[in-house]
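Chemist: The sequence and its predicted three-dimensional model are supplied below.
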Amino acid sequence: MMRIAPLVVTVGLCAMLAPCGAMAIDALFVPGLGADARAASHGRERAGLAHVPSFETKGDEAGVGETGAGMSALDLGEALGEGNWNQVRIEQHLIIRITPRMAGPDPNAPPPPPPEPVRLRERKTASCMPVGAIAGVRPLGEGRIMLMMRDRRLIAADLARNCSGRDFYMGFYLTSNNDGQLCVERDTIHSRAGTSCTITRMRELVPEN
């Protein structure tokens, strides 16, 4: 007679993966042992034999002799139904945390449009500026430079005739005065290339409304 060791596993997938989801694996069934089977198993263990839970099938009724290779599905179902089954439940919880996506540039997004140029207009200002309040300088066309003040004001300074604003692209030197001011028609500025010029007029640059 053939011994068949049945093992039936039922796997359940519960709770779809959400921000906090769970996955459970349950209902693992294994054949149990009755009192007679346990006694027989104990006897085999003493004889040095391993125990494998099995069911015996009648070869003559199946029509296949000792091999049992032609046993019908009905006979197998009846054999399985006669067993004593125990249930083991195994659970595993998987917690997934979803965090907000950090905002960042999209590599597939089109480039942003260039900013519109700011249109400036001139208005009158003082004829002297504190030297310590000047943060930087840059050329502003031919014969003009722009003084960038620490308070974020922009001052356009006109240079004397035959002076170019490009000569002062790296800054300028100024002889210190007692009042610490840079004044129109009084002070001379010197470029690093050796050019010397006086300032003839100052105007503040402000955005147009």
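Modeler: Looks like it arrived, so ask away.

Chemist: Every contact and neighbour count from this point should use C-alpha atoms.
Modeler: Noted.

Chemist: Can you show me the helices along the chain?
Modeler: Taking DSSP state H to define them, one finds helices in the chain at 35-46, 59-62, 73-81.

Chemist: then this one, side by side with the first:
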Amino acid sequence: MTIEQRVIIRVPMARKGRAPARITEKAADAWDEKKGPRCVALRSIRAAAIAVRNGVDLILADDHRYRARLEKGCDAAAFYSGFYVEPDEDGSLCSGRDELQARGGTSCAIESFKRLIAVEPDD
């Protein structure tokens, strides 16, 4: 007899509610994208948000933000109600290896991570 264990981690969205009517450029313009890491520790992810069509913003416990850029053809709006991740042995979510699974069934690979820096508003 073989016993297997499967763990799935659910990541909630920062703002609960219905699907966004449309993703606005204003939301995307609030952040500058810089080069990010290859992997993000799953234990540090606290919530997620959608600000661009092809990415999901991850909000970490230390208030840093990273944008998971999704593979071509994936629409981030599918992840409006949160997503699931199957953790690897290293406990990290990595680009080029892992994928996000929407609660509705959509699955998208992560192409890259971008570090997000808040843009200073113009007065």
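Modeler: Looks like it arrived, so ask away. None of the values given here were measured: they were computed from a predicted structure.

Chemist: And the TM-score between them?
Modeler: Overlay of the two chains. TM-score (TM-score structural alignment, normalised by the length of structure 2): 0.69; 93 aligned residues with a Cα RMSD of 1.7 Å.

Chemist: on that earlier part again, want to throw the helices of structure 1 into TSV with mean neighbour count and distance to residue 149 of structure 1?
Modeler: Formatted as TSV, those follow (neighbours: other Cα atoms under 10 Å; distance: least, Cα to Cα, whole Å):
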stretch	mean neighbour count	distance to residue 149 of structure 1
helix 35-46	13	98
helix 59-62	14	105
helix 73-81	12	94
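
Chemist: which residue in structure 2 lines up with residue 135 of structure 1?
Modeler: For residue 135 of structure 1, the aligned residue in structure 2 is residue 46 (criterion: TM-score structural alignment).

Chemist: In structure 1, which residue range corresponds to the longest strand along structure 2?
Modeler: The strand spanning the most residues in structure 2, taking DSSP state E as the definition, is strand 107-118. The counterpart of strand 107-118 of structure 2 in structure 1, using TM-score structural alignment, spans residues 196-207.

Chemist: mean shift of the matching stretch relative to structure 2?
Modeler: Following superposition, stretch 196-207 of structure 1 is found to deviate from structure 2 by 0.8 Å on average (mean Cα distance after the TM-score superposition for structure 1).

Chemist: Residues contacting that stretch from elsewhere in the structure, which ones?
Modeler: Counting by Cα atoms under 8 Å, 6 or more residues apart in numbering, the neighbours of stretch 196-207 of structure 1 from elsewhere in the structure are 118-127, 153-160, 163, 183-190.

Chemist: Show me which of those residues are buried.
Modeler: The neighbour count (16 or more other Cα atoms under 10 Å) marks 127, 154-160, 163, 183-184, 187-190 as buried among the contacts of stretch 196-207 of structure 1.

Chemist: Return the member of these nearest to residue 170 of structure 1.
Modeler: Here the nearest of these to residue 170 of structure 1, counting by Cα to Cα, is residue 190; it sits at 10.8 Å.

Chemist: how much space between that closest one and residue 173 of structure 1?
Modeler: Shown here: residue 190 of structure 1 relative to residue 173 of structure 1, a distance of 5 Å by Cα to Cα, to the nearest Å.

Chemist: try residue 86 of structure 1
Modeler: The separation that residue 86 of structure 1 has from residue 173 of structure 1, given Cα to Cα, amounts to 96 Å.

Chemist: next one: residue 59 of structure 1
Modeler: Distance from residue 59 of structure 1 to residue 173 of structure 1, counting by Cα to Cα: 115 Å.

Chemist: What of residue 158 of structure 1?
Modeler: Separation of residue 158 of structure 1 from residue 173 of structure 1 (Cα to Cα) stands at 17 Å.

Chemist: Repeat that for residue 167 of structure 1.
Modeler: With distances taken as Cα to Cα, residue 167 of structure 1 is found 12 Å from residue 173 of structure 1.

Chemist: Give me the more crowded residue out of those two.
Modeler: For residue 167 of structure 1 against residue 173, the residue with the higher neighbour count under other Cα atoms under 10 Å is residue 167, and the figures read 21 against 13.

Chemist: Aligned to the more buried one, what sits in structure 2?
Modeler: Match for residue 167 of structure 1 (TM-score structural alignment): residue 78.

Chemist: now residue 8 of structure 1
Modeler: Alignment of residue 8 of structure 1 against structure 2 is given by TM-score structural alignment, with no counterpart assigned.

Chemist: what does residue 148 of structure 1 give?
Modeler: Alignment note (TM-score structural alignment): residue 148 of structure 1 maps to residue 59 of structure 2.
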